[in-house]
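Engineer: Task: produce atomic coordinates for the following.
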Amino acid sequence: MSNRPIIEQEPDEELYEHYRFEAGKGQSPLRVDKFLMNLIENATRSKIQKAAENGNIYINDVPVKSNQKVKSNDVVRMLLEHPPYEYLLTPENIPLEIVYEDDQLLVINKEPGMVVHPGHGNYSGTLVNALAYHFENLPMNSSERPGLVHRIDKDTSGLLVIAKTEQAMTHLTKQFADKTSEREYVAIVWGNVEDDKGTIEGNIDRHPKDRMQMSVYPDGEQGRHAVTHYEVLERLGYVTVVTCKLETGRTHQIRVHMKHIGHTLFNDARYGGDIILKGTTFTKYKQFIDNCFKILPRQALHAKTLGFEHPTTKEFMRFDSEIPKDMQECIEKWRTYSKSHTVEEEEQ
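Structural biologist: Now for the predicted structure:
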């Protein structure tokens, strides 16, 4: 998206792109208002229909009514007269945990619950709001967001590299695109992961029904190629602690890949990990899980290690972070539980 004018209708009237979506190859014909309802968080159908009435919704650069059908590979855009709120960026004095900083870049350890960049429903309190306060003239990425080379989900904690110069932005972005950067995560997943290590491959694209989720398309006909390498760190009965190394960086990649092999992330509400997926029907066990969810009120995922080549010195830099307190406490509870309750005992 860009905050530059997209279309000029009248000499004094400019339209700005707020949303842009490309329908997948497997998209069956669907009304454009329903299509956008599935994709725009917190949107109402009446608002989308009003936008269509005003000529603000386009399919393949042609304004359409709300009953127009979206088909495979169509590009759907919403254009409005004011810039997106996310570009009206307000600097906010939010503390950042800076792990490393020089004149080219900085590495931060993001706390869980912080949104990385403003978007629909999250216009303040984000990492980008904090960066705008603490740093001047950060370079824009391809989505017009200052400093961001990559991102992690709101409820994922861990390491992010931020570019401070145009040179750093170009150099670091290329490393992520060329898969030469290193990213390793630690996760708690439901179930006992059978193999000590493995690789998950499968294209990732939007879920055909729930557009807030991603889905795996293993035949490779839809979505973007994605590869995750995992290794078991600790088996704790009904859950397993694993490390995941990203070869690619797709939206929700670890979350959707681990679910795809039957091991949804612990307490990942969006992918169904916030209910008991493995274990017993005992009341005490349910209470134990509830206590774990309270200790760790988010998906159990932490971006632990980050490595990349410095844009000017060409030195390969690697950063490591501690697993945050909420995940540590949850793992400790599972260690204690698994020592006193074996799976075999509870299944008898």
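
Engineer: alpha carbons only for contacts and neighbour counts from here, please
Structural biologist: Noted.

Engineer: what kind of secondary structure is residue 328 in?
Structural biologist: At residue 328 the chain is in helix, as set by DSSP: H, G, I helix; E, B strand; the rest coil.

Engineer: now it: how far from residue 294?
Structural biologist: For residue 328, the distance to residue 294 equals 13 Å [C-alpha to C-alpha, to the nearest Å].

Engineer: contacting residues for the residue positioned nearest the centre of the chain?
Structural biologist: Per C-alpha atoms, centre = their mean, the C-alpha nearest to the average position across the chain is that of residue 153, at 3.7 Å. For residue 153, the contact set (C-alpha atoms under 8 Å, 6 or more residues apart in numbering) comprises 115-116, 252.

Engineer: now with 6 Å?
Structural biologist: By C-alpha atoms under 6 Å, 6 or more residues apart in numbering, residue 153 lies in contact with nothing.

Engineer: could you check the distance from it over to residue 335?
Structural biologist: Distance from residue 153 to residue 335, by C-alpha to C-alpha: 27 Å.

Engineer: Let's compare: structure for the following, please.
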Amino acid sequence: MAEKIISNKNNLQVLFEDNHIIIVNKRAGDIVQGDKTGDKPLSDVVKAYIKEKYNKPNNVYLGVVHRLDRPTTGLVIFAKTSKVLPRLNALFVSKDIDKTYWAIVKNEPPKIEDTLVNWLKKNPKNNKSTAYSKEVKDSKKAVLHYKTLKKLDNYFLLEVNLETGRHHQIRSQLSTIGCPIKGDLKYGFDRSNKDASIHLHARHITFIHPVKLETIHIIAPLPNDPIWDACTTP
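Structural biologist: So this is what the prediction gives:
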């Protein structure tokens, strides 16, 4: 499936929707689920969209299946029914959902493509994960695969596939090989982006629909940004 937006209303890009699932393209700065900041979460925006579109008089059900970091953009899946939520959760647990990310980094990776294995330990005080080469107390194993897709004028475009889903995994692991993501001050980039985003985008997702048993493949359009634009130009 090519990049496709089926609705772009009230700053909400809907990329797929049926009776069971809705997939949206998250903007930088949006939080997927409510937190201590009190900012309106993306889940509430999606509920309002469903309520208006289908003229629902009562509360709208929406299940949060997974999350993206606040400064990250791209694909987020929500469950529209309580029946399908545990089925989608099971797909993530069994790793039967294929997620591909694009990341823009300043430095050239040591290898064109590689598998990174680290042990990540989260520090809740600064909301940061430190990557270790060996297992340490309270750490969790993290595995990702990357390959270099394109050399840009001043950056490199990497494609990343996760085997595990750890806190800040891509950000932390790429930083360990000297490739912090553009704009990511927390993990070693030298300056922030003006909009507080980082150049990490959940680009592709593929899975078997848990009800219809059809293959769903969605590509999230890239943010409107000159550097992202350069990634798709010949």
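
Engineer: for structure 2, what spans make up the helices?
Structural biologist: 42-53, 85-93, 169-176, 226-231 (DSSP state H).

Engineer: closest one to residue 199 of structure 2 among those helices?
Structural biologist: Minimum separation from residue 199 of structure 2 across the helices of structure 2 (C-alpha to C-alpha) falls at helix 226-231, 8.1 Å.

Engineer: centre of the chain versus that closest one, how much separation?
Structural biologist: 18 Å (C-alpha atoms, centre = their mean, to the nearest Å).

Engineer: And it, what's buried?
Structural biologist: 227-228, 231 (16 or more other C-alpha atoms under 10 Å).

Engineer: ditto for stretch 77-86 of structure 2
Structural biologist: 77-80, 84-85.

Engineer: how close does residue 78 of structure 1 get to residue 337 of structure 1?
Structural biologist: On the measure of C-alpha to C-alpha, residue 78 of structure 1 and residue 337 of structure 1 end up 51 Å apart.

Engineer: of those two, who's got more company?
Structural biologist: residue 78 (21 against 16; other C-alpha atoms under 10 Å).

Engineer: Quick one: map residue 170 of structure 2 onto structure 1.
Structural biologist: Mapped onto structure 1 by TM-score structural alignment, residue 170 of structure 2 lines up with residue 254.

Engineer: distance between the ends of stretch 213-229 of structure 1?
Structural biologist: First-to-last residue span, stretch 213-229 of structure 1, C-alpha to C-alpha: 21 Å.

Engineer: Can you name the residues in contact with that stretch?
Structural biologist: Under C-alpha under 6 Å, 6+ apart, the answer for stretch 213-229 of structure 1 is 198-207, 244-248.

Engineer: Of these, which qualify as buried by neighbour count?
Structural biologist: 201-206, 244-248.

Engineer: Redo those residues as JSON lines? Include distance to residue 19 of structure 1.
Structural biologist: Formatted as JSON lines, those follow (distance: C-alpha to C-alpha, whole Å):
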{"residue": "201", "distance to residue 19 of structure 1": "29"}
{"residue": "202", "distance to residue 19 of structure 1": "27"}
{"residue": "203", "distance to residue 19 of structure 1": "23"}
{"residue": "204", "distance to residue 19 of structure 1": "20"}
{"residue": "205", "distance to residue 19 of structure 1": "17"}
{"residue": "206", "distance to residue 19 of structure 1": "16"}
{"residue": "244", "distance to residue 19 of structure 1": "32"}
{"residue": "245", "distance to residue 19 of structure 1": "31"}
{"residue": "246", "distance to residue 19 of structure 1": "28"}
{"residue": "247", "distance to residue 19 of structure 1": "28"}
{"residue": "248", "distance to residue 19 of structure 1": "25"}
